[in-house]
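S.K.: Structure for the following, please:
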Amino acid sequence: MSTITDVAREAGVSVATVSRALRGLDRVSPRTRERVLKVANELDYVASPTATSLASGRTQVVGVVAPFLTRWFFATLVSAIEKTLRQHDHHVLLFDLEDDTYDQRLPLSQNMLWKRVDGVITLNLPMTQDELDLVDRLGLPLVAIGTPVADRPNVRIDEAQAMRTATEHLVSLGHERIAYIGAVPSNKAHIRTPQARLDAFREVMQSHGLAEHKQWILGSDWSADSASADTHTLLASDDRPTAIAAASDEMAIGAMAAARAQGLHIPEDLSVIGIDDHALSNVLGLTTVRQDVAAQGRQAAEILLRSLGVATDGGDETEVVVPTELVIRASTAPPTAL
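M.R.: From the prediction side, this is the model:
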């Protein structure tokens, strides 16, 4: 295997010049840089990432921090971020802060970040003041996806508008007896998105003078299994809704499974709508409010790369709101008499 010394000898320059040329630093003439790159390619020389990191102080790694990674939403974000960073020879180091319980998370620590990453992207994660102080102390740029982080760039959708669109669609079809699934306990790890969507649901119901049934506001851990179990209990009652607005497609899919297990037909007996446009939503015929999850990951990665001076394309956005759109499929229709 060729070494940097071999490249220097063949190119007729010093080892330091080879290092500067391969790292794209100044004080190397274009002609010399071209010769070094040609020789390095001919000798199949690849610079050691560790050595490059020690010399530059950069790791070319971005820390991606999530409250958990077992949901389609988070996996899709991570995939888009990694692909975007890879185009600029940067990569992802994942930090899954999931604890043993859904309503808590592990803290972000100095051992996770120090000398390991050049920047941080958070995925729908409220940050504590101690965590913000840590990131500032380490001098790491941070971009937040979803839940905003104070004074940092943010890429998100309008959570409230997405749920307003979903609920208004059900109301426009004539539904008045509408349940909601996706309420969660008040906790620092997950409260922002669930609360914004629940508030928007209530706002639409009130604006149309429709009654909110407390027993129809279902809690969930935002998984299909949990939603299915909760919906099964709801639909077993004689006093059941004609429609369900789910705060995510995964919960909507769970609700649809529960309804069908009880012999109900969708949408004749029950309309169901979600938010996301999950990978399975089209094949299952689920009406949803689509958000472009991958686009959010790409834009967050691009903003971070610009803050690192790696990428120059694009503007100086501090807040990007990605639009959503209603996608009508087979899971919603006007209500029939109970």
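S.K.: make it CA atoms for all contacts and neighbour counts henceforth
M.R.: OK.
S.K.: Which stretches in the stretch 201-338 of the chain count as strands?
M.R.: Assigned by DSSP state E, counting those that start in this stretch, the strands in the stretch 201-338 of the chain fall at 217-219, 243-246, 271-276, 287-291, 319-321, 324-327.
S.K.: just how off-centre is the longest one within its chain?
M.R.: This points to strand 271-276. 19 Å (Cα atoms, centre = their mean, to the nearest Å).
S.K.: by how many degrees do it and strand 287-291 diverge?
M.R.: Relative orientation of strand 271-276 versus strand 287-291 (axes from the mean of the first three to the mean of the last three Cα atoms, to 10 degrees): 10 degrees.
S.K.: Pull out the buried residues from strand 271-276.
M.R.: Buried residues in strand 271-276, counted by 16 or more other Cα atoms under 10 Å: 271-276.
S.K.: Make CSV out of those residues and add distance to Ala227.
M.R.: Formatted as CSV, these follow (distance: Cα to Cα, whole Å):
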residue, distance to Ala227
Ser271, 15
Val272, 12
Ile273, 13
Gly274, 12
Ile275, 14
Asp276, 16
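S.K.: from these, which single one is nearest Arg86?
M.R.: Top of the list for closeness to Arg86, among the buried residues of strand 271-276 and by Cα to Cα, is Asp276 at 25.7 Å.
S.K.: To compare against the first, here's the next sequence to fold:
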Amino acid sequence: MGSSTDRLNMADVAALAGVSKATVSRVLSGAPGVSDATRARIKALVKDLSYVVSPDAARLSRGSTGRVAVVMPRTTTWFYGAVLSGALSVLRPAGLDALVYQVADDAESRGFFADLPVQRQVDAVIVVAFPVSDFERRQLDLLGVPVVVAGGALPGQAHVRIDDAAAARQAVTHLLELGHSRIAMINAAVPAEWPYAPPVDRLRGYRTALEEAGPGFDPRLVVDVPWSTAMGAEGMDRLLRVPRRPTAVFAFCDEVAMGALRSLRRAGIVVPEDMSVIGIDDHPMADLWDLTTVRQPVEEQGVRAARMALALLGGSAPADRHPVLPTELIIRGTTAASA
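M.R.: Reported below is the predicted structural model:
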């Protein structure tokens, strides 16, 4: 290699050794998880190349960058802002900076995760409520740092969430107790290749409540709509075209419920006299809309995720790696007895 060795970096060593950059990092820091043969081969290669670990690489290998990545699909909606606020309230006093990464679509997400093991120098990652593919999960594993999920779950990783199926049952049971039997659902569409638990679990809770109470499940009353600001209005417009329209609607979240209320108002359908509407979240605007909802502790999910990340960084296992936070039915003015 001659005089070019002074320009080598950890990625070059990994390429020459035929291993991942994370493996080189573990060898240089003396961390476990690498076979003796691979460790000896990398050490010999580093010695032959006169490789010198850069300060940033050394900090990364010791897990002391002082930075935590917070990855989310959007930063402008209330849910994600509230989770981030909760996480920052824990990370800042601990002296850690939060690097916020927005992965707004599939292409952006894949590009971000493809570069993550090499370019993102962080001590831990907090993933906030979005679908993670098998490829992206493998990329997170390559980082070799703690990963915590807020508002969802990943196999093998710590997470904090609500019981989405139970929250949906709370919402639908409330409507059933009011005498409604034709209860529709506006759900978030989830492509098969991008598994994401909350829409699947909320649909399961909705269906279970209907089947246990007697009316039964009618797939024609479920509309799946890709996420957008107009999702609730679009879903409600589709439900209003059903030959025998529902008397109540369960919305995936409060923002979707608010969109549904707009469509109902424009159609001249009076809420709750003609149709009841319920959501999940207890969004700050829910009270102004007089919206009945199932409250979930959103900011607390960020707090708990950050605390788990700190515990893992400190080398101690959290007392509970998979806490499930409680939800609460909040009855307001958008639900009433069936006419």
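S.K.: what's the closest of the buried residues of strand 271-276 of the first structure to Asp6 of the first structure?
M.R.: Distances from Asp6 of the first structure to the buried residues of strand 271-276 of the first structure, taken by Cα to Cα, are shortest for Asp276, at 53.2 Å.
S.K.: which one in the second structure is aligned with the closest one?
M.R.: Matched across to the second structure, Asp276 of the first structure falls on Asp281, judged by TM-score structural alignment.
S.K.: could you measure that match against Thr292 of the second structure, distance?
M.R.: Between Asp281 of the second structure and Thr292 of the second structure the computed distance is 10 Å (Cα to Cα, to the nearest Å).
S.K.: can you map out the helices along the stretch 201-338 of the first structure?
M.R.: 224-235, 249-261, 293-307 (DSSP state H, counting those that start in this stretch).
S.K.: can you redo these as JSON lines with mean neighbour count?
M.R.: As requested, the helices of the stretch 201-338 of the first structure are exported to JSON lines (neighbours: other Cα atoms under 10 Å):
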{"stretch": "helix 224-235", "mean neighbour count": "20"}
{"stretch": "helix 249-261", "mean neighbour count": "24"}
{"stretch": "helix 293-307", "mean neighbour count": "22"}
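S.K.: Any idea which of those helices gets closest to Gly63 of the first structure?
M.R.: Of all the helices of the stretch 201-338 of the first structure, the one in closest proximity to Gly63 of the first structure, counting by Cα to Cα, is helix 293-307 (10.8 Å).
S.K.: And that closest one against the second structure, how far off on average?
M.R.: By mean Cα distance after the TM-score superposition for the first structure, the fitted helix 293-307 of the first structure averages 0.6 Å away from its aligned residues in the second structure.
S.K.: Where does that helix end up in the second structure?
M.R.: Aligning helix 293-307 of the first structure against the second structure (TM-score structural alignment) gives residues 298-312.
S.K.: circling back: looking at the helices of the stretch 201-338 of the first structure, which is nearest to Leu280 of the first structure?
M.R.: Nearest of those (Cα to Cα): helix 249-261, 8.7 Å.
S.K.: And the contacts of that closest one?
M.R.: For helix 249-261 of the first structure, the surrounding residues in contact (Cα atoms under 8 Å, 6 or more residues apart in numbering) are 181-182, 222-229, 231-232, 235, 244-246, 265-266, 270, 272-278, 281, 286, 288.
S.K.: go on, stretch 149-158 of the first structure?
M.R.: Contacts for stretch 149-158 of the first structure (Cα under 8 Å, 6+ apart): 126-127, 142-148, 291, 296, 299-300, 303, 317-324.
S.K.: Buried ones in it, by neighbour count?
M.R.: Buried residues in stretch 149-158 of the first structure (16+ other Cα under 10 Å): 149, 153-158.
S.K.: Sitting in strands, which of those residues do you find?
M.R.: If you go by DSSP state E, these have 154-156 in strands.
S.K.: From the residues you listed, pick the one nearest Asn111 of the first structure.
M.R.: Nearest to Asn111 of the first structure among those, with distances taken as Cα to Cα, is Asn154, at 25.0 Å.
S.K.: Map Asn187 of the first structure onto the second structure.
M.R.: Using TM-score structural alignment, Asn187 of the first structure pairs with Ala192 in the second structure.
S.K.: which residues touch that match?
M.R.: Counting by Cα under 8 Å, 6+ apart, Ala192 of the second structure has no contacts.
S.K.: Can you say which helix or strand has it in it?
M.R.: Per DSSP states H and E, Ala192 of the second structure falls between elements, in no helix or strand.
S.K.: just Gly139 of the first structure next, same as before
M.R.: Applying DSSP H and E as the criterion places Gly139 of the first structure outside every helix and strand.
S.K.: what do we get in the second structure for Ala252 of the first structure?
M.R.: Correspondence of Ala252 of the first structure to the second structure, assessed by TM-score structural alignment: Ala257.
S.K.: Check Trp216 of the first structure too.
M.R.: Counting by TM-score structural alignment, Trp216 of the first structure corresponds to Leu221 in the second structure.
S.K.: Find the nearest non-adjacent residue to its match, please.
M.R.: Distances taken as Cα to Cα, 6 or more residues apart in numbering place Ala184 nearest to Leu221 of the second structure, at 4.6 Å, with adjacent residues excluded.
S.K.: Mean deviation, the helix or strand harbouring the one you found versus the first structure?
M.R.: If you go by DSSP H and E, Ala184 of the second structure is part of strand 183-188. Here the mean offset of strand 183-188 of the second structure against the first structure after fitting is 1.3 Å, by mean Cα distance after the TM-score superposition for the first structure.
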